[in-house]
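Asker: predicted structure and sequence below. I'll ask about it afterward.
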Amino acid sequence: MILELWMVGLVIAFLLLIRVPVGLAFIGPSMWYALADGNSSGFALKTTFDGLNSFPLLAVPLFILVGVLANRLGIADRLYDFCLAALGRVRGNLAYVNVGSAVGFSWMSGSALADVAGLGKMQIPQMVRAGYPYGFASGLTASSSLISPVMPPSIPAVIYAATATVSTGALFAASVVPALLMAVGLCVYIFLWTARRPQYVSVPFDRQRFAKAAMRATGPGLTPVILLGGILSGYFTPTEAASVAVLYMLVLGVIYRSLRPRLLLQALRETATITGGIALILGAAALLGLILTRAHVSRDVAEFLTAISDSPWVFIILVNIVLLILGALVDATAVILVTVPVLLPIAVDLGIDPVYFGVVMIINLMIGLLTPPVGSVLYITSSVTGRPVDVVFRGVAPFLIPLVGVLVLISAFPAVSLWLPGVLGF
């Protein structure tokens, strides 16, 4: 069946090339292979649905709903106004506000697409009106949105933890420092960029405006305390924490008088649409994963990599290269589901911590959201602003330097990501 397996790979690659949705591109050829291998269609469908039968995965639609509600109910706007009031006196203030609001929103969202779709509509026009080049404004907004899927509650982290059977809480804790380093890296680039452009002057600090904005942001600011405090202290599982976070968003909507039946219905519809796409990928990848396991792909890959070198550092370098390429071609969820069963056993045999490996994998794949041909964040940014994708990518390209720099730092020093889980007792 080796020839048939190669045919499956080529057909999937062709379907992805002509921009067939990832879930459909996976499931069709995979079902054909399963039938050709003597399995029934019922077996293939059962394997597909079994890929969704996981309690930790229940957190995914709930975290998506949290981010959607934060956007629709104006909760994200309050965080943006607070950052603007706090950083107004800094040269290049709108650029720093862009990163600061992305960090604040990341504690609620877990999705780069939700971040760039929600905050991008507000941030990019404001920066352009203030005289910032469109390329810089769109590139920074797209790049800062990657903080959301790295910072907990990270949807890719939930999917990786469920696939690798590692603690979601430990992975969340390990992701905090890398996410903050991404923000720091972007801020360093902003500092260097604005240092040569004195026209982006600061505005006087308004204490009254700051106090008002801080009061308005108090409610949203408590979200990470409730969410991560509950998970890391052991009071909630990630799925339970996601349910509590949804309830908290609804309570804030009532308090702020922004919750309307129409808005709630729109939020639920948007969440269902996003979740449906992810679920299709999850199910299809489960079937493809079973096919790869039965074909002993994991063993073959392990033999190939160990033939090159048995050094864990060489392995990490090779994994980084492969994941950067795959992240640019295939949806991150699909890559996690297909590659984790293949690569993680090799990593563990080489003495690599699976939590650290998960952080490295997630950062790699999130950078892929900024690179063509798939580059989901590029297309969302283009859609939000009405500019061509190639113009957006030219703006994004310089920001890849600090992001890749953080990836290199995390890859070279595992303690950077494993320090916080160790402190918290994971």
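Answerer: Received the coordinates, thanks.
Asker: all contacts plus neighbour counts: C-alpha atoms, from now on.
Answerer: Noted.
Asker: from residue 268, how far off is residue 293?
Answerer: 36 Å (Cα to Cα, to the nearest Å).
Asker: nope, residue 145 is what I was after
Answerer: Distance from residue 145 to residue 268, by Cα to Cα: 22 Å.
Asker: these two: which is more packed in?
Answerer: Ranked by neighbour count (other Cα atoms under 10 Å), residue 145 and residue 268 place residue 145 first, with 32 against 16.
Asker: the more buried one contacts residue 117, correct?
Answerer: No - Residue 145 lies out of contact with residue 117 (Cα atoms under 8 Å); the separation is 9.3 Å.
Asker: overlap in contacts, these two.
Answerer: Residues within reach of residue 145 and of residue 117 at once, by Cα atoms under 8 Å, 6 or more residues apart in numbering: there are none.
Asker: does the host helix or strand of residue 4 pack against any helices or strands, and if so which?
Answerer: Under the criterion of DSSP states H and E, residue 4 resides in helix 2-17. Using 3 or more Cα pairs under 8 Å, 6 or more residues apart in numbering; DSSP states H and E, the elements in contact with helix 2-17 are helix 22-36.
Asker: okay, pairing it with this:
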Amino acid sequence: MELLAGFLALIVLLALGFPIFVAIGLSCVVFLQMGVLDPQIFGETMFSGLNEFAFLAIPLFILTGTAIVETGMSQRLLDLSLELFGSLKTGIGTSVSFGSGIFATISGSNAADSAAIGRMALGPLEQVGYDRTYASAMIASGSATGILIPPSISYIIAGIALGVSVSQLFLATFVPGAILLTGVILVNVVINRTRGYETDNREHQGFDASDAAAALWRAKFALFVPFLILGGIYSGVFTATEAAIAAVTVIFVIGALTGTMSLSSYSRVLEESALVNGMIAPIIATALIFGDILTLNQIPQMVAETVTTLSTSYVVMILLMLVVFFVAGATMELGPNILILGPLFLPLAQEFGMDPIHYTIFMMCAFGIGFITPPIGINLYVLSGISGESVMDISREAVPFMLVMLLLVLVIGLVPELSLVFF
């Protein structure tokens, strides 16, 4: 009954529209009052939980993404993508989706990805015949891969919560992230051909190697940053946190040397990044307490035992987790989902022989679909704010992308080799 009271408090507070960190925090207070949680653990977990060196990478990657936009590097990445794919049929849409993936390797945030690409790409997409609502849905869907392609802020949180190496997760997510991004591109190709978009594309001009080389040269600094981050991590030179420090330093130096960042730019970038981080840190702190409550009361073990008594089928277990993760991703923010549901279902996955790395990749891919699914669907809201189109209209256009992503996530769950190809 004590546990039930805490869970009921959380549900009621979320239904009333309380901020997620307030709802989780107050429900933990209910657990505390009911004697489920020791007061000492409450305080220690909230503060010591954030006192992890790896967590320092989160504000630094947020700062990296903000600085990339400020210096104009994100526009050069999109220009390069347009030169590579723009001459193809449906090439503008392909370029925008591919550009989202490239930008994700720097920003580590799907919301930053949506905002940056949305501002840059909506106009060009409309110029070649795209409907504004559909174009918004396509950008939102492509940007949903932002948490799946390394370096990803979300994988840092997941790695710490589940005790999995962040560097290994960054390596393991390459193939699944590429699969989902390719799925978004192919959905757009089909819809594009069906609706006759891009009638004014440059397809008859053909691919120009000199223009592509010029675009590559202009994007050299933007491409160097992910090479620095990922190359440093995979070679063992950097940890994820040290790579984030190096990336921020390099971008600031480049901004100063190229004149793309002024003194006012630095203060503006720091302020914007601090505001974003200020929303993430309280969620992590309160979710860590909630996760401790689940662990101390052996809720994950109870879930594993219950499911295994109902079915011993690996396929059924994957389908069950996919449904839970998909619904959770659509109704709650990513941080609490990772910190609460991740440890909750890990024992179940291991009971069925699922590798922790594979489990984490599968979980994150399923959560990623929530970024284009109401009612939370943060990417939908970002693009709605930029385009002026309603969230529900954009979400309806995003349905084909969502269905294909669901199918691909199911494949990722059923085929462990896709996540473990490098191990």
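Answerer: Now that the structure is in, tell me what you want to look at. What you see is a predicted model; the values in this text were computed from it and never measured.
Asker: just to revisit the earlier point, what residues sit buried inside the helix holding residue 4 of structure 1?
Answerer: Buried residues in helix 2-17 of structure 1, counted by 16 or more other Cα atoms under 10 Å: 5, 8, 11-13, 15-16.
Asker: same list, these, but as TSV with distance to residue 39 of structure 1 please.
Answerer: Formatted as TSV, the buried residues of helix 2-17 of structure 1 follow (distance: Cα to Cα, whole Å):
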residue	distance to residue 39 of structure 1
5	15
8	16
11	20
12	20
13	24
15	24
16	25
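Asker: among these, which one lies nearest to residue 306 of structure 1?
Answerer: Of all those, the one with the least separation from residue 306 of structure 1 (Cα to Cα) is residue 5, at 22.7 Å.
Asker: the closest one and residue 32 touch, don't they?
Answerer: No - using Cα under 8 Å, residue 5 of structure 1 is not in contact with residue 32, being 10.4 Å away.
Asker: residues near the equivalent of residue 136 of structure 2 over in structure 1, how many?
Answerer: Aligned by TM-score structural alignment, residue 136 of structure 2 pairs with residue 138 of structure 1. When neighbours are defined as other Cα under 10 Å, residue 138 of structure 1 has 31 of them.
Asker: what about residue 138 of structure 1, distance to residue 375 of structure 1?
Answerer: 14 Å.
Asker: equivalent analysis for residue 288 of structure 1, please.
Answerer: 23 Å.
Asker: ditto for residue 362 of structure 1
Answerer: 15 Å.
Asker: could you pull up the residues touching the residue nearest the centre of structure 2?
Answerer: Nearest to the geometric centre of structure 2 sits residue 147, at 2.1 Å (Cα atoms, centre = their mean). By Cα under 8 Å, 6+ apart, residue 147 of structure 2 lies in contact with 104, 108-110, 153-155, 364, 368.
Asker: same thing with residue 72 of structure 1?
Answerer: 263, 267 are the contacts of residue 72 of structure 1 under Cα under 8 Å, 6+ apart.
Asker: which residue in structure 2 lines up with it?
Answerer: Matched by TM-score structural alignment, residue 72 of structure 1 corresponds to residue 70 in structure 2.
Asker: likewise residue 231 of structure 1?
Answerer: Per TM-score structural alignment, residue 231 of structure 1 is aligned with residue 233.
Asker: I'd say that match and residue 239 touch.
Answerer: Yes - here residue 233 of structure 2 lies in contact with residue 239, judged by Cα under 8 Å, at a distance of 5.7 Å.
Asker: so between the two, which is more surrounded?
Answerer: A direct count of neighbours by other Cα under 10 Å for residue 233 of structure 2 and residue 239 places residue 233 higher, at 23 against 20.
Asker: still on that earlier bit, from residue 106 of structure 2, how far off is the residue nearest to the centre of structure 2?
Answerer: Applying Cα to Cα, the value for residue 147 of structure 2 to residue 106 of structure 2 is 11 Å.
Asker: which other residues reach the helix holding residue 4 of structure 1?
Answerer: 22, 25-26, 29-30, 33, 295, 329-330.
Asker: I figured residue 325 of structure 2 hits residue 368, correct?
Answerer: No - if you go by Cα under 8 Å, residue 325 of structure 2 and residue 368 don't touch, sitting 9.3 Å apart.
Asker: which one's more surrounded, those two?
Answerer: Legend: neighbour count by other Cα under 10 Å for residue 325 of structure 2 and residue 368, higher for residue 368 (30 against 26).
Asker: which residue in structure 1 aligns with the more buried one?
Answerer: By TM-score structural alignment, residue 368 of structure 2 lines up with residue 366.
Asker: residues contacting the residue nearest to that match when sequence neighbours are not counted?
Answerer: Closest residue to residue 366 of structure 1 apart from its sequence neighbours, by Cα to Cα, 6 or more residues apart in numbering: residue 146 at 6.2 Å. Residues in contact with residue 146 of structure 1 (Cα under 8 Å, 6+ apart) are 111-112, 366-367.
Asker: would you reformat these as TSV and include distance to residue 349 of structure 1 and secondary structure?
Answerer: TSV is the format used below for the contacts of residue 146 of structure 1 (distance: Cα to Cα, whole Å; DSSP: H, G, I helix; E, B strand; the rest coil):
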residue	distance to residue 349 of structure 1	secondary structure
111	32	coil
112	32	helix
366	26	helix
367	27	helix
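Asker: so which of the residues you listed wins on neighbours?
Answerer: Ranked by the number of neighbours (other Cα under 10 Å), the contacts of residue 146 of structure 1 place residue 366 first, at 29 neighbours.
Asker: thought it was touching residue 332?
Answerer: Yes - contact criterion Cα under 8 Å: residue 366 of structure 1 and residue 332 qualify, at 7.3 Å.
Asker: can you tell me which residue in structure 1 aligns to the residue nearest to the centre of structure 2?
Answerer: Matched to structure 1 by TM-score structural alignment, residue 147 of structure 2 sits across from residue 149.
Asker: now its match: how far from residue 321 of structure 1?
Answerer: As defined by Cα to Cα, residue 149 of structure 1 lies at a distance of 20 Å from residue 321 of structure 1.
Asker: and if you look at residue 93 of structure 1?
Answerer: Plainly put, residue 93 of structure 1 is 35 Å away from residue 321 of structure 1 if you go by Cα to Cα.
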